[in-house]
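Q: quick one: sequence plus predicted model below, questions after.
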Amino acid sequence: MAKQLHVEFVAAEEKIWSGEAAMLVARTTEGELGVLPGHAPLLGQLAEPSEVRVNLADGTRRVYEVAGGFLSVTGEGVTVLAESASLVTAN
């Protein structure tokens, strides 16, 4: 089985989604960023408005519209801390 990326997606008021993913793509103030398992640690500010795409191992994708926040990548996985987020697509 391929290595997975643990993702925690949290908004100011609630936990949005948590699970294992193959890849996460987010638009930061520095540009679009793709995160795979084993990515180097970093902290990025999400662009406003922005979109975060979570690609799951089974080929499905979850797409969220976000307003403000940060993306943190550590050895444990990825945490998205958004001011607000809403699910746009889950397929």
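A: Everything's here; your move.
Q: C-alpha only now, for contacts and for neighbours.
A: Will do.
Q: gap between A67 and P37?
A: Counting by Cα to Cα, to the nearest Å, the separation of A67 from P37 is 25 Å.
Q: just the element for Q45, please.
A: Assessed by DSSP states H and E, Q45 sits inside strand 42-45.
Q: who are the packing partners of that strand?
A: Here strand 42-45 touches strand 61-74, going by 3 or more Cα pairs under 8 Å, 6 or more residues apart in numbering; DSSP states H and E.
Q: just checking, what packs against the strand it packs on?
A: Strand 61-74 packs on strand 42-45, strand 50-55, strand 77-90, going by 3+ Cα pairs under 8 Å, 6+ apart.
Q: A further structure is provided below for comparison with the first:
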Amino acid sequence: MASSKLQVSVVAADHEVWSGQASMVVAKTVEGEIGILPGHEPMLAVLAEGQVRVTTDNGQKITADASDGFLSVENNTVTVVAGNASLVK
């Protein structure tokens, strides 16, 4: 049975933007927008300039502007590495 949570890290070149557990991540890639849920197949994607939206495991919405990087998914771990990233307030 797949875990019901994702471990998510959003990092910029020089700092960590956000990390924690989540139920869903949505990001804009060069191939289009992608949604990641627990149990997602491993993948690597190139980020397009846009927002990374995280729904935490308690329902809170976290949004970060990100560009120039990639998104990796493996074993319910989502890592977003961006050249530039910042939380949207």
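A: Yes, it's here. Computed from a predicted model, the values in this text were never measured in an experiment.
Q: could I get the TM-score for this pair?
A: Here the superposed chains carry a TM-score of 0.91, computed using TM-score structural alignment, normalised by the length of structure 2; 87 aligned residues with a Cα RMSD of 1.2 Å.
Q: before we move on, back to that, now the helices and strands packed on strand 61-74 of structure 1 as CSV including distance to V7 of structure 1 and mean neighbour count?
A: Putting these into CSV (distance: least, Cα to Cα, whole Å; neighbours: other Cα atoms under 10 Å) gives the following:
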stretch, distance to V7 of structure 1, mean neighbour count
strand 42-45, 14, 15
strand 50-55, 9, 21
strand 77-90, 5, 18
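Q: for L5 of structure 1, which of those is the nearest?
A: For these, the distance to L5 of structure 1 is smallest for strand 77-90, at 5.6 Å, taking Cα to Cα.
Q: now the closest one and strand 50-55, what's the angle there?
A: If you take axes from the mean of the first three to the mean of the last three Cα atoms, to 10 degrees, strand 77-90 of structure 1 sits at 100 degrees to strand 50-55.
Q: from N76 of structure 2, how far out is G50 of structure 2?
A: Applying Cα to Cα, the value for G50 of structure 2 to N76 of structure 2 is 23 Å.
Q: what's the answer for V54 of structure 2, then?
A: 14 Å.
Q: what sits in contact with each of those two?
A: Counting by Cα atoms under 8 Å, 6 or more residues apart in numbering, V54 of structure 2 and N76 have no common neighbour.
Q: turn the helices and strands packed on strand 61-74 of structure 1 into TSV, including distance to V63 of structure 1.
A: Formatted as TSV, these follow (distance: least, Cα to Cα, whole Å):
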stretch	distance to V63 of structure 1
strand 42-45	18
strand 50-55	5
strand 77-90	5
